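Participant: predicted coordinates and the sequence they were generated for:
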Amino acid sequence: MNISRLKQPIIASVLGLSAFSPTLLAAVIEEVIVTVQKREQTLQEVPVAVSAFEGDMMAKMGIGDVRGLVDLTPGFNGKTEDSFIDALAIRGIGTNDFGIGGDPSVAIFQDGIWAGRNGGVQMAFYDLARAEVVKGPQSTLFGRNAIAGGINILSNKPVDEFEGNISLTIAEYGEIEAVGTVNLPLTDSLYFRGSAYWSEADGWLDNTVDGKELGEKELSSTRLALRYAGDEVDAVFRLTYEDREQAPSVYWTPTNGLPEDKVASDLSGEGFDRGEILTVTANITWDLAENYTLVSTTGYKTYDFDYLEDFDGTALYVNNYGQSQEVDYFSQEFRLNYDGGGDITWFAGASIYRETVDATFTNAYNEDHLCIAIIETDEGGGAAGCDDPVFEAYWEDDIDPADILTDKAEVNINELESDGWSVYGDVTWQATADLDITIGGRYTVDNKEMKTQVLDSGGALGNTFSWEFYTDGFVEDDDSWSEFTPRIAANYMVNEDIGLYANYSKGYKTGGYSTFGIANDGTFEFGGQLEAGMPLAFEPEETDSYEVGAKTKLLDGSLHLNVAYFFYTYTDLQLIIFESGSQLVKNLGEAENQGIEMDAHWTPGENWDIRAAFAWQDSEITEEIEEGDGSKGNHLPMAPEVSGSLIATYNQPVSGGNMFYTVQYVYQDEMFGGTGNFDLAKVDAWDQVDLRLGYESDDEWSLTLWATNIFEEEYFERGWENADEDDTAGFGLLNSLVWPAKPRTIGLTLDMSF
């Protein structure tokens, strides 16, 4: 596992001390309550693979947003530093579509509301009760295209007692973070809770083009909540506002001849990743007649997202990619739950949503620089600019030097309107004292209307990067898709400490439109106006998923060990390909995956707490993505064969409080950036060790000294395939790796409750 000689003693000492301490008294683990099946159950009761993280734990471990869950969740991969989620994948299912015409494969919900798409999902974690990562298709339970799985994030509710908390963190690279929460009971049944979050950091990654450091960020967020807790009604109203400005993704290519901790970007500090997000939610529960509960979940989310990055990853001005969008989203759901304490428990519900997205996409470049890059990738080099005879021969046209633009933008404008509805239900039958059988299903209807306009960029080359034409105003199309997605599960309790389960579920993600694609008959002059066309539609993708597992409480309740085996087939994958001058999303290929996942929580003594996660998966593309491309037999992207983590904490009681010592270890096997499995876009295997040393006072304050990546491991988050395996035929773009790992960072956190 690429563990250096320095790392081995640390890991061995933690495991050795925990495994060989017979004099220590084992501590019983407190049950974790989850709500993934629309009712409160213990984690050990749910017949599906779930990784649950309590709010206090996430705060202590420095998990700042959904990306922080990736390393600690078996089978969850593809974290990213920017505001996109096009790299996130659960069990190898994700989407590389960074446009607006499709939907994410990993469905993220906060307080019951779909959290949205790129630019609106990566909201800060603070004052949370819990985060639940549910793996495998969750169309029945979560809906809204949860084909890979669902992430359920739950904020703390206002309570009937006064509470307050403040936290302050300072760290290297100018990092400062402050969080404050106050809870106020206003009357016997009305409570208020308010939280505020703020953080900033300087850059830390050297850009060799101008000497600037990249990676800076500034983020502020506020959440206000009001709760009415009556005899029959419990209602929580929340308003959350977040303002984020940070660095965009940066790309590293070996052609720059730089070490892995430096990049070359012509854009440098001029890039940005900005978001302004407002979310309003209402969660209302009515206790109706005996045994019946009605739940209403209402959400409204609106946000602006602006983004600009140097996508080509070189010092030349070849492709600075920009995206600007405005999003409005509304949803309403009603659910009726029945639990009479007998053999039958069920729920049934209905939901609607409406979403509008207005977006502008830009590929900006210097035409001479692009011509140099095109000849480098497609012809082996030799051009000095667009009017060079080498390029003119390639282009099969003479170039007038007067037409060459040094700052040019190819722009397309998209307007998307989506709406849909679904009805769903789930019933659990206690067949015997030890056997529960659950049957559920959801019927979903989605409607989309897409409008696309491609502007004429002019210059010597015309529209070349994502388009071979421009349009006279908008072209448009609309379509509808519907599907029924069933689920069946069985849960058998061997005894009070061992449960076995099996389930089948159908995964579904609705169809949509290529943000950068227009269907046409090809009867247009290259670079000219398209006379007729419409946005290019793609159909839904589907999976059939099977899972068996065991959830156990062993060693007198001091060890919770959960193991799952899964297998699925995956058809009509929605993938971006480069074709006819456009980055098109099409239904391509088939794949399958199988794997084993393990979660363990062990308290071998009253002073020890050990958590471990492990995943092995064996994915395979079973039908070529494109005919003759050699992808058959390859692994799915963002699906490393092996990944795992270990968090071990030793608590030492001292006068007036407790000292704690924590080591965190994360390992990830090699991970491919695309279906071609190209080495130049592959992340090599890596591991990282973090340490925490802290004091918790009996007077409700704590101080923690922490260090991340203490051995300065060099690795990348992910890779992207833009060219072929040899970095050729990429139309000026190279295969690249994204965001080098942040070097060792040392910080101090003070936390006070009152």
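Facilitator: Yes, it's here. Numbers count the residues shown, from 1 in each chain.
Participant: use CA for all of it now, contacts and neighbours both
Facilitator: Will do.
Participant: which residues in the protein form helices?
Facilitator: All helices of the chain, identified by DSSP state H, fall at 7-19, 55-60, 367-379, 389-395.
Participant: buried residues in the second one?
Facilitator: Along helix 55-60, these residues count as buried under the neighbour rule (16 or more other Cα atoms under 10 Å): Gly55, Met58.
Participant: show me what that helix is packed against.
Facilitator: Other helices and strands packing on helix 55-60, by 3 or more Cα pairs under 8 Å, 6 or more residues apart in numbering; DSSP states H and E, are strand 128-135.
Participant: identify the residues contacting the strand it packs on?
Facilitator: By Cα atoms under 8 Å, 6 or more residues apart in numbering, the residues outside strand 128-135 that reach it are 34, 36, 48-56, 73, 75, 90-91, 148-156.
Participant: coming back round to it: most tightly packed of the helices of the chain?
Facilitator: Ranked by mean neighbour count, those are led by helix 367-379 with a mean of 23 (mean count of other Cα atoms under 10 Å).
Participant: list the helices and strands it packs on?
Facilitator: Applying 3+ Cα pairs under 8 Å, 6+ apart, we find helix 367-379 packed against helix 389-395.
Participant: other SSEs contacting the helix it packs on?
Facilitator: helix 367-379.
Participant: gap between the helix it packs on and the chain center?
Facilitator: 34 Å (Cα atoms, centre = their mean, to the nearest Å).
Participant: tally of neighbours for the residue lying closest to Ser167 once chain neighbours are set aside?
Facilitator: The spatially closest residue to Ser167, leaving aside those adjacent along the chain, is Asp751, at 4.3 Å (Cα to Cα, 6 or more residues apart in numbering). Neighbours of Asp751 under the rule other Cα atoms under 10 Å: 19.
Participant: use this one as the comparison:
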Amino acid sequence: MKHIIQFSSFVSLLALAGTASAQGNNAATTIAADQPSQSETQDIIVTAQKRSERLQDAPLSINAASGAQLQSAGITNTDQLQKLVPGFTAEKTAFGNPVFFIRGIGFNDTTLGVSPAVSIYIDQQPLTYSPMARGAILDLERVEVLKGPQGTIFGQNSTGGAINYIAAKPTREVKAGFDLTYGRFNEVDAEAFLSAPIGETLSIRAAARKEYRDGWQTNYANGSTNGNTDFVNGRLSLKWEPMAAVSLLLTASGWRDRSDAQQPQLVQYTPLLTGPGANPVPFPIDTFPTAPRNPRAGSWGPNNDFRLDNWLYQFSGDLEADINDNLHLASLTSYARYHQRVPIDIDATIYPAAYSIGPGDIETFSQELRFNGKIGDAVAWMIGGNYKHDRVKETVIVDPLTTSGAALFGFPFSSFAIDNDQNVKSWGVFGSLDYHINEQFTLQGSARYTKEDRDYAGCSRDSGDGTLAASVSFLTGLLGNPQTVAPGGCVVLDNMANVQPIVRNQLNQDNVSFRTSLNWKPNRDTLVYANITKGYKSGSFPSLSGALLVQQFEPIGQESVLAYELGTKLALERKIQLSGAVFYYDYRDKQLLGTFVGAFGPLPALVSIPKTHVKGAELSLAFAPFSGLSLTLNGTHILTRVDRDPVNPTGPYGNPTSFVGHSFPLTPKWQGTADAQYRFPVSGALEAFVGTTITARTGTVSSLLSEDPAVAPLERLLEVPGYVLIDLRAGISSPDEQWRLEIWGRNVTNKYYSTGTSRIADFTTRFTGMPATFGATLKYRM
């Protein structure tokens, strides 16, 4: 209870700083001037095309949710957006970092310095790499999820989509508020904000969040616990408006996560190698019992430290100026630093078999300058450019390592490390043009040229204990070119069996992405659009476990997609909003998680698939049939297919195969969400509500599988079953939502489900979703 008292004091002090009269809850979406009643749907204003427009008028597939909706759904992290966004999927890699998918398009690689297929922004400022998004959900106005290839307007190319968080801005009136939550596992979350003017032209907004929770994972071998949450997040914004036509927004934000890293469950022990060359694995590692089907169950070594050391800080500036009535200037500048340490017990047993620490650092700078304007009433245009510079340093350390593959020709080693340093510079120029043919038809076009230069330096190396160095020294003798590798040294060999001190390489590529759209708007509440989009995702240098040859450090080139989409958006008497789309993606060089067979056996590796395609459809319905009742239904159907094999296609258990006709990993065919809420008056000063959210998806697989019946039982271990999750909520509030008290339950049926399955070394493991949780949230606004 002491945590409740401490956090209550924290939020109360910040809320009491506001001295203005009580304000109603500013719903995080922007509502049109003709405020709808409770029996009407609302007009949501979005900035997906870098201009303000109604969601109903944007010729893109977009899901938008207000900050209030995110809070009510218990969404505090990007990976939880699948509760509200159909077609969005979040998974965990084998080393604990998040990966995001939209319409089945994602990028499941464990390397820190690879560009994602789903890019993330805060107020159009990039969070270039997925782990940097941990603290994005704080004091938000709304979130916009853009589906399909992005890159013509947003600066970071992506083939899956983009997520743009819009933070609440400083106000000219004093506003303050807090949210305080207490839940299962002694969870205490507190968030508070204060916004106020501090002069005639300057205003400020401060927001902070603290998350605490006791461990929720239980070691089924010895009863110890894991999973504590210790997370703090903050943002400070200053808005200067020296004149009506000019504004400057300066923002400093940062977060730190010292929580316990979630640990995987053991699914099965299967040795990578057998026979004379295999490293003997001591009993009883190979007979350790697999995890029960309980979301809380896990197992880990008793002497390992699983506390994260992840943090980020970011400084950004947004200058907006109206040069005249028809010309607007925008300048976006951002600098961010990110650090991580993610410890994972790879073997998921209580024995010291395989323990990984993934320290890494990111430094990124970006600058965008753009102009947009109008020519009469028929033409709207935009032109601009951007520059981005990233430095990513990552080291994967596995120590100890006791697996069947930890030997070279029978010469064992006990640990290894991989260094992956990348220096990435990119720049681009872009433009867009909207031409209103008449009152009903609009033709849109946009394009961007992007040039990216990526320098790499790294290697596989001895971790410092000398065992891998001795193994490779022994190997060079067998190859007729004996050399001595020092402890901690690189162990990569060239074609002549010479040990390389470090591997250096470059990947310099460019591309032209574009989008063209024809829009028909017969009336205010109907839109039909047809889009053709060309998109790209950057190539990279993956961190490949077990790479001993210099050829294995070659980069994976960029992927490209040509996407076709036909969609419609309808509003009927302000009671029903319906949107739907059908789409087809034609891919080249798709980057998917496959398998590489090296000196230490079959290991996960990034592969480039020459030709693939995606086709699908989605439908969203918002319905307010009568006063107080609101219903939303969303569904997505996706079919993916590999059309042409990569070089040397290999199944996850090392067998040659063909992937033609197979689906993409981590791509459910069906996904859907449903939400219902009924709100009714209790008295003149009190209202009550009840609601539910249901999330469902069909099963998928976590890797490209083979067709070999000999390993089919093993490959079924890499399946990710479908699931249905049910959340419930009920509460009371003032009619103007100045205060709100809600009790809630999430995953109330305690459904057991997986958020990622992997095979690393001898161990097939999975991450599980959260068990049933329940609690209460108090919300207050001044």
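Facilitator: It's in. Since we're looking at a predicted model, the values are computed, not measured.
Participant: where does the TM-score land?
Facilitator: For this chain pair, the superposition-based TM-score is 0.85 by TM-score structural alignment, normalised by the length of structure 1; 679 aligned residues with a Cα RMSD of 2.5 Å.
Participant: so who does the aligned partner of Ala530 of structure 2 in structure 1 touch?
Facilitator: Under the alignment (TM-score structural alignment), Ala530 of structure 2 maps onto Ala502 of structure 1. Applying Cα under 8 Å, 6+ apart to Ala502 of structure 1 gives the contacts Pro47, Val48, Ala489, Ala490, Asn491, Tyr546, Glu547, Val548, Gly549.
Participant: please verify my assumption that the second one contacts Leu500.
Facilitator: No. Using Cα atoms under 8 Å, Val48 of structure 1 and Leu500 do not qualify as a contacting pair, with a distance of 10.3 Å.
Participant: looking at these two, which is more packed in?
Facilitator: Neighbour count, other Cα under 10 Å: between Val48 of structure 1 and Leu500, Val48 has more, with 27 against 21.
Participant: now which residue in structure 2 aligns to the more buried one?
Facilitator: Match for Val48 of structure 1 (TM-score structural alignment): Leu60.
Participant: next, work out how far apart Leu705 of structure 1 and Gly174 of structure 1 are.
Facilitator: For Leu705 of structure 1, the distance to Gly174 of structure 1 (Cα to Cα, to the nearest Å) stands at 16 Å.
Participant: these two - which one has more neighbours?
Facilitator: Between Leu705 of structure 1 and Gly174, counted using other Cα under 10 Å, Leu705 has the larger neighbour count: 17 against 12.
Participant: quick one, what contacts the more buried one?
Facilitator: So Leu705 of structure 1 contacts Arg692, Leu693, Gly694, Ile746, Gly747, Leu748, Thr749 (Cα under 8 Å, 6+ apart).
Participant: counterpart of the fourth one in structure 2?
Facilitator: Taking TM-score structural alignment as the criterion, the aligned counterpart of Ile746 of structure 1 in structure 2 is Phe774.
Participant: that match against Arg746, yeah?
Facilitator: Yes. In this structure Phe774 of structure 2 lies within contact range of Arg746 using Cα under 8 Å: 6.2 Å.
Participant: got any residues that touch both of these two?
Facilitator: Residues touching both Phe774 of structure 2 and Arg746 (Cα under 8 Å, 6+ apart): there are none.
Participant: can you give me the neighbour number for Tyr435 of structure 2?
Facilitator: Other residues within reach of Tyr435 of structure 2, judged by other Cα under 10 Å, total 17.
Participant: for it, which residues are in contact?
Facilitator: Ala378, Val379, Ala380, Thr442, Leu443, Gln444.
Participant: these, buried ones only, as a ChimeraX selection?
Facilitator: Filtering these down to the buried ones (16+ other Cα under 10 Å) takes a single ChimeraX command:
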select :379,380,442,443,444
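Participant: tell me which of the contacts of Tyr435 of structure 2 persist in structure 1.
Facilitator: Among the contacts of Tyr435 of structure 2, the contacts conserved in structure 1 (both residues aligned by TM-score structural alignment, their matches' Cα atoms under 8 Å) are Ala378, Val379, Ala380, Thr442, Leu443, Gln444.
Participant: so what's the fourth one up against?
Facilitator: When the contact criterion is Cα under 8 Å, 6+ apart, the partners of Thr442 of structure 2 are Asp434, Tyr435, His436, Leu518, Asn519, Trp520.
Participant: map it onto structure 1.
Facilitator: Counting by TM-score structural alignment, Thr442 of structure 2 lines up with Asp436 in structure 1.
Participant: do Gln217 of structure 2 as well
Facilitator: Matched by TM-score structural alignment, Gln217 of structure 2 corresponds to Leu205 in structure 1.
Participant: isn't that match right next to Ala264, touching?
Facilitator: No. In terms of Cα under 8 Å, Leu205 of structure 1 does not count as a neighbour of Ala264; the distance is 10.4 Å.
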